[in-house]
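> Sequence unavailable; structure follows:
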């Protein structure tokens, strides 16, 4: 029986996804990891609804010394679902960066592959909604003092997309082959500074906006910990929700005992605290080591492939646990290096455990060059 809180897999067959730069439209890349900048996970830069009637409305969010001012465009605020486009762009740029390729604010993405990656509806209506999404991203302005990529003591004003364009097909249909986007420098700083986190691809199956926002916050704060707790009021603030507590609580209740949030179980405690607990994995039971994997810390970008009939997969839980031992390294490049080395070894009883143990043995106490 299908979980009503989850979207179906609209593209169940795996495929590669494409990023083309402006000068090489034939370039294709395998994108299998969902990446996000850290700042937009923790703070409500993307709204829960577009609220088209709020055009030009200004909203302000403050937390500690940081603030965000959001001004809606003609089509309303950019939403958490519109952020899918950011996710795809970030994931592609990180892949290119790991392959030592130059990256910049302007990228060209293939629309069909974007639809697959983000589990979007590939119908004609789906393309119309995608165009509305980029309109909201281009229309929403952000003013903030939240730093990215080590750039501090700056107030930045930017659009969530500075501009975009796409070709119309000759027959006049609205479906386009690609989107050319100009991303804000604020986001590029985060990517270049490795201010990114890896998330579970099942994120795109989450149906409700509030549940997606909650999952993003948990990914940022729980990390490698077995559990994380937050007060109901603070969680609601971080979600950017203005609804009454009783309504917000009902959304939390939906998550209790329900397999909705990837990797996490949710419990609403009596004192209005919300507890997030990582679901157990094999790697939580045993950390195996492999001397054959030991080598100096020099992650080189290597394409992840299969070894014979064996496909090596590292869970998002193991990725987060490994970050403890390599906090300033590019964990994506490290994962690729591990996969390339593991091809020459026998199948591990617990691949996640062996990966974490290897990262610890190689990168603990070392800093990037």
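Sure thing, it's come through. Small disclaimer: the values here were computed from a predicted structure and weren't measured.

> switch to C-alpha atoms for all contacts and neighbour counts from now on
Noted.

> now the nearest residue to residue 159 once chain neighbours are set aside: how far from residue 210?
Nearest residue to residue 159 in three dimensions, chain neighbours excluded: residue 141, at 4.5 Å (CA to CA, 6 or more residues apart in numbering). Counting by CA to CA, to the nearest Å, the separation of residue 141 from residue 210 is 22 Å.

> Check residue 127 too.
For residue 127, the distance to residue 210 equals 23 Å [CA to CA].

> ok, now residue 226?
23 Å.

> Looking at those two, which is more packed in?
residue 210 (21 against 15; other CA atoms under 10 Å).

> Check the secondary structure at that one for me.
helix (DSSP: H, G, I helix; E, B strand; the rest coil).

> so it makes contact with residue 239?
Yes. With contact defined as CA atoms under 8 Å, residue 210 and residue 239 form a contacting pair (7.2 Å).

> Contact partners for residue 88?
34, 35, 114, 117, 118 (CA atoms under 8 Å, 6 or more residues apart in numbering).

> Give the single residue among these positioned nearest to residue 216.
The nearest member of the contacts of residue 88 to residue 216, counting by CA to CA, is residue 35 at 11.2 Å.

> Presented hereafter is structure B, for comparison with structure A:
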């Protein structure tokens, strides 16, 4: 666990204290849930942003002295390895959940590439939509049409080509991010298809994409041989934890 450095609190109204407590409670109980299936085995995992929150006050005056937060290893490693994606401010103004999800997928999968395409069937799985295929296509088509007319989707353009969604970065997005000299480990370290097959043999019953995520958060620098390093990580993981349960 990694504690956050304490800091003095200068604004000390009763309403501010109550708002802070509610915010910390919401943050601590915010969960990231994963539901991974592989080879007939399912694994559910729930992760918190922070594991502990502490407020220190003076007994005599009730004045708030400091706040201390404790973050889990996964979040600290993700930040250190630059595996955290930034979001455009306009993302928070998108009114439809599907619009926000499409933007999230664009940031993750398209990034700074010239173009990223995905079939609607696979896209529906990634969004978690429970609509019919016909209704899902209508919803995506409406978003693409609105973006074409009003350009309200931030950073990316969305076009529906039959049953394929095409996503391309907007020029202003590339102006900001295209020439950055810093590159995350996720962009530097690439794995071959053979590495995933070897990983499945090294850690049977474990989802290799879940293990890849754990591996990327664990490493602090790019390995010389990414495939061998990943397979070795999976093998040690299986030796420590055995079959997924």
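It's in. Because the structure is predicted, anything quoted here is derived from the model rather than measured.

> Got a TM-score for the two of them?
Laid over one another, the chains give 0.50 as their TM-score (TM-score structural alignment, normalised by the length of structure 2), with 169 aligned residues with a CA RMSD of 4.5 Å.

> just to revisit the earlier point, intersection of neighbour lists for residue 210 and residue 239 of structure 1?
With CA under 8 Å, 6+ apart, residue 210 of structure 1 and residue 239 have no common neighbours.

> At which residues are the helices of the stretch 1-150 of structure 1 located?
Along the stretch 1-150 of structure 1, the stretches classed as helices by DSSP state H, counting those that start in this stretch are 39-42, 83-98, 111-117, 124-139.

> Also structure 2?
14-29, 73-80, 97-105, 120-127, 133-150, 171-177, 185-188, 193-202, 208-218, 226-241 (DSSP state H).

> which of the contacts of residue 88 of structure 1 sit farthest apart?
Going by CA to CA, the pair spanning those furthest: 35 and 114, at 13.9 Å.

> quick one on the thing from earlier: check whether the residue nearest to residue 159 of structure 1 really touches residue 163, as I assumed.
No. With contact defined as CA under 8 Å, residue 141 of structure 1 does not count as touching residue 163 (11.9 Å).

> Compare the two and say which is more crowded by neighbours.
Comparing residue 141 of structure 1 with residue 163 by other CA under 10 Å, the one with more neighbours is residue 141, at 23 against 17.

> From residue 63 of structure 1, how far off is that one?
In terms of CA to CA, residue 141 of structure 1 sits 19 Å off from residue 63 of structure 1.

> cool, residue 362 of structure 1 as well?
Counting by CA to CA - residue 362 of structure 1 and residue 63 of structure 1 are separated by 37 Å.

> ok, these two, which is more surrounded?
Between residue 362 of structure 1 and residue 63, residue 362 has the larger neighbour count (other CA under 10 Å), namely 17 against 11.

> Which residue range of structure 2 does the strand or helix carrying that one align onto?
If you go by DSSP states H and E, residue 362 of structure 1 is part of helix 351-363. Mapped onto structure 2 using TM-score structural alignment, helix 351-363 of structure 1 spans no residues at all.

> What's the separation between residue 223 of structure 1 and residue 124 of structure 1?
Distance from residue 223 of structure 1 to residue 124 of structure 1, by CA to CA: 38 Å.

> Comparing the two, which residue is more hemmed in?
residue 223 (20 against 12).

> Quick one: map that one onto structure 2.
Under TM-score structural alignment, residue 223 of structure 1 pairs with residue 111 in structure 2.

> Name the nearest residue to its match, ignoring sequence neighbours.
Nearest non-adjacent residue to residue 111 of structure 2 (CA to CA, 6+ apart): residue 169, at 7.7 Å.

> The one you found corresponds to which position in structure 1?
Match for residue 169 of structure 2 (TM-score structural alignment): residue 278.

> now do residue 75 of structure 2
Using TM-score structural alignment, residue 75 of structure 2 sits opposite residue 187 in structure 1.

> show me the contacts for residue 224 of structure 1.
Counting by CA under 8 Å, 6+ apart, residue 224 of structure 1 touches 317, 320, 321, 323, 324.

> want to throw those into TSV with distance to residue 40 of structure 1 and neighbour count?
As requested, these are exported to TSV (distance: CA to CA, whole Å; neighbours: other CA atoms under 10 Å):
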residue	distance to residue 40 of structure 1	neighbour count
317	20	23
320	18	21
321	21	23
323	19	22
324	21	17
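
> Which of those remain contacts when I look at structure 2?
Retained in structure 2 (both residues aligned by TM-score structural alignment, their matches' CA atoms under 8 Å) from the contacts of residue 224 of structure 1: residue 317.

> my guess is residue 32 of structure 2 meets residue 47, correct?
Yes. Contact criterion CA under 8 Å: residue 32 of structure 2 and residue 47 qualify, at 5.1 Å.

> between the two, who's got more neighbours?
residue 47 (15 against 10).

> what does that one align to in structure 1?
Matched to structure 1 by TM-score structural alignment, residue 47 of structure 2 sits across from residue 159.

> how close does that match sit to residue 181 of structure 1?
Residue 159 of structure 1 is 12 Å from residue 181 of structure 1, by CA to CA.

> Kindly report the same for residue 237 of structure 1.
Where residue 181 of structure 1 is concerned, residue 237 of structure 1 sits at a distance of 31 Å (CA to CA).
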